[in-house]
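# Following is a predicted model, sequence given first.
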Amino acid sequence: MAKGKAKGPKGKRITLKMAKNAIRITFDGKRRLDLSKMGITTFPKCILELDFVEEIDLSRNMLKNIPSTIEKFQNLRWLDLHSNQLEELPKTIGTLQKLSYLNICNNKLTTEDLPEELNHLKNLHVLNLGMNYLDSVSTGLEDLQELTELGLFDNALTTIPDFVKNLPKLEKLNVRGNPLADATEEEEHVEPIKRIETLYLVQEKDLCSSCLKMCQDERDKLNKIIDVTPTLSKKPSFPSLLTPNSTAKDNQEEWRVRSNLEVDQDTPQTMTSDSS
């Protein structure tokens, strides 16, 4: 009997009850469905019943694709899919007109895998495409006039088109880690724009060996800087200033002396005090 096609790893099964329990309220009052770091290999269909959520976090899983039914989340403003194994995105992602944040960093996407419909996301403010396999930037990004942050780092880009640098509201652009044809010239063009500095907190066991070593090296550098930085005295001295506490202390001692004298004078000889 012929063996069937080898199956990939079987991920964790998410039930509707689990998904409902994973809904959190953010600081600004948004309902976030947090299914990050759950070992999910297939998009859980049950969450389609939770289309009222405004934010979805499916980051750090093993998803290879997102179904076209993602269009059901018309209230979605925030979508985090970073650190999966995505090889494509559905065209229907362009229907999420309220989306302002999209993070698809650290996946397996090529330029051809990005649907043209991304340019329909007119309200998108933050787009992170870093750590993929992009060799060019789609001209469709020119239509994303509300973009303030764009991550293109660690791809295969040889040039950054002028339309990217000329996006009217762009404030942060990260293009580091690309084989740019003229890195110096590109850096000069991008220099007025602040770089994206996003911080993600992860456990050491979730990092590959190279990433872990890089983090440890950076931590060692920081510790060396701290070790050579002179520390301030814990008790600064102000010789020309009289602090209120020192004045209070002196007055208190004087008051105690006077009080004891007055008590001694007013106390009859036949009485004794047990207090010290």
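Perfect, thanks for sending it.

# use CA for all of it now, contacts and neighbours both
Fine.

# buried stuff in the helix ranked longest in the chain?
Ordering each helix of the chain by length in residues (DSSP state H) puts helix 244-266 first. By neighbour count with 16 or more other CA atoms under 10 Å, helix 244-266 contains no buried residues.

# second one coming, line it up with the first:
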Amino acid sequence: MPKGKGAKGTKVSLKTAKKAIRMTPDGQRRLTLSNMGITTFPKCLLKLTNVDELDLSRNLIQKLPANIGNFSSLRWLDLHSNKLESVPESIGNLVGLTHLNLSNNRLTSAGLPSTLGSLSNLKSLNLGMNQLDTLPPTIAALHSLQELGLFDNLFIKLPEFVTVLHNLTKLNMKRNPLSYAQGNGEGALREKPEPEEDVYLVHDSSLCRTCLKRCKEQRERLTRGGGGGGDVFEDKRIRTYPGLMVPNSVATVNQDGWRIRKVQHKPIKCC
């Protein structure tokens, strides 16, 4: 367990970090310190530069150390759901990195360094749920990139260099204020579509008794194909997840499972 959690957040010691390292099935050294209330990047982690995978997601980290590039063995870095406003230039030293998740932070375009283009082995880059409207042109050099997440940002047009990323197979640009030329008037804008609503998975232990009851009743109606009125899903073939409800509340599971399906009805909010 961490040393303690006070006004300055959870303190992580070197001993704690070493105990948190696990070997993955494919033989990678993975250090997971997710959802621990960490507000400051633990300096002690810089002594563990031999880890292959580092997960610091769902914390409160506002700044990364300037020498983050010292993690020479890092292949996988997950920093989603923190409070980062910028990324140090030294991240370009992580040339072995294949997966980088920076989604759900406070990143602006000015906070992304051009050195991101040095990550020549990067296959997956997630920058969704930030405040980006442009990307460093150097990203055009990421020829190994296969997946790029730019959803929930401020882009009004698709980055031009995307067309030269020949290995790119998945690009998520959902929920951006994209504009499109239409008709004969060059530069004419299409009205921004209404924002989509999504389903969020949370464990039933995160809900109050009243909301838990409502969710269970709704799930029973939907799985029977009933419900009546407009309070039904677009797709009535509902998948169920043991122990999980679907209110628009704070997710306690990994972010990868937050968005699963579009809904028409007003989201349920836990009181």
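Okay, I see it. Just so it is clear, the model here is predicted, and its values are computed rather than measured.

# Give me the TM-score for this pair.
After superposition, the two chains reach a TM-score (TM-score structural alignment, normalised by the length of the second structure) of 0.67; 202 aligned residues with a CA RMSD of 3.1 Å.

# rewinding a little: counterpart of the longest helix of the first structure in the second structure, which residues?
Aligning helix 244-266 of the first structure against the second structure (TM-score structural alignment) gives no matching residues.

# residues in the first structure matched by stretch 123-137 of the second structure, start to end?
Under the alignment (TM-score structural alignment), stretch 123-137 of the second structure falls on residues 125-139 in the first structure.

# Next, the distance between the ends of the matching stretch.
Counting by CA to CA, to the nearest Å, you get 17 Å between the two ends of stretch 125-139 of the first structure.

# got a list of contacts for it?
By CA atoms under 8 Å, 6 or more residues apart in numbering, the residues outside stretch 125-139 of the first structure that reach it are 100-111, 146-161, 163.

# And the longest helix of the first structure, how far out from the chain middle?
Centre-to-centre, helix 244-266 of the first structure and its host chain are 58 Å apart (CA atoms, centre = their mean, to the nearest Å).

# could you pull out the strands for the stretch 1-150 of the first structure?
Taking DSSP state E, counting those that start in this stretch as the test, the strands found in the stretch 1-150 of the first structure are 23-25, 31-34, 55-57, 78-80, 101-103, 126-128, 149-151.

# how about those in JSON lines, adding mean neighbour count and distance to Glu71 of the first structure?
Putting these into JSON lines (neighbours: other CA atoms under 10 Å; distance: least, CA to CA, whole Å) gives the following:
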{"stretch": "strand 23-25", "mean neighbour count": "15", "distance to Glu71 of the first structure": "19"}
{"stretch": "strand 31-34", "mean neighbour count": "20", "distance to Glu71 of the first structure": "16"}
{"stretch": "strand 55-57", "mean neighbour count": "21", "distance to Glu71 of the first structure": "13"}
{"stretch": "strand 78-80", "mean neighbour count": "20", "distance to Glu71 of the first structure": "12"}
{"stretch": "strand 101-103", "mean neighbour count": "20", "distance to Glu71 of the first structure": "14"}
{"stretch": "strand 126-128", "mean neighbour count": "21", "distance to Glu71 of the first structure": "18"}
{"stretch": "strand 149-151", "mean neighbour count": "22", "distance to Glu71 of the first structure": "23"}
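
# excluding its backbone neighbours, what's nearest the equivalent of Ala22 of the first structure over in the second structure?
Matched across to the second structure, Ala22 of the first structure falls on Ala20, judged by TM-score structural alignment. Nearest residue to Ala20 of the second structure, sequence neighbours excluded (CA to CA, 6 or more residues apart in numbering): Leu31, at 5.8 Å.

# which ones are touching that neighbour?
Taking CA under 8 Å, 6+ apart as the definition, contacts of Leu31 of the second structure comprise Ala17, Lys18, Ala20, Ile21, Arg22, Val51, Glu53, Leu54, Asp55.

# Asn35 of the second structure pairs with which position in the first structure?
So Asn35 of the second structure corresponds to Lys37, using TM-score structural alignment.

# Can you get me a residue count around that match?
15 (other CA atoms under 10 Å).

# so what's it closest to, chain neighbours aside?
With CA to CA, 6+ apart as the criterion, Lys37 of the first structure has its nearest non-adjacent residue at 4.8 Å, and that residue is Arg60.

# ok, the equivalent of Glu55 of the first structure over in the second structure - contacts?
Here Glu55 of the first structure is matched to Glu53 in the second structure, going by TM-score structural alignment. Contacts for Glu53 of the second structure (CA under 8 Å, 6+ apart) come out as Gln28, Arg29, Arg30, Leu31, Leu74, Arg75, Trp76, Leu77.
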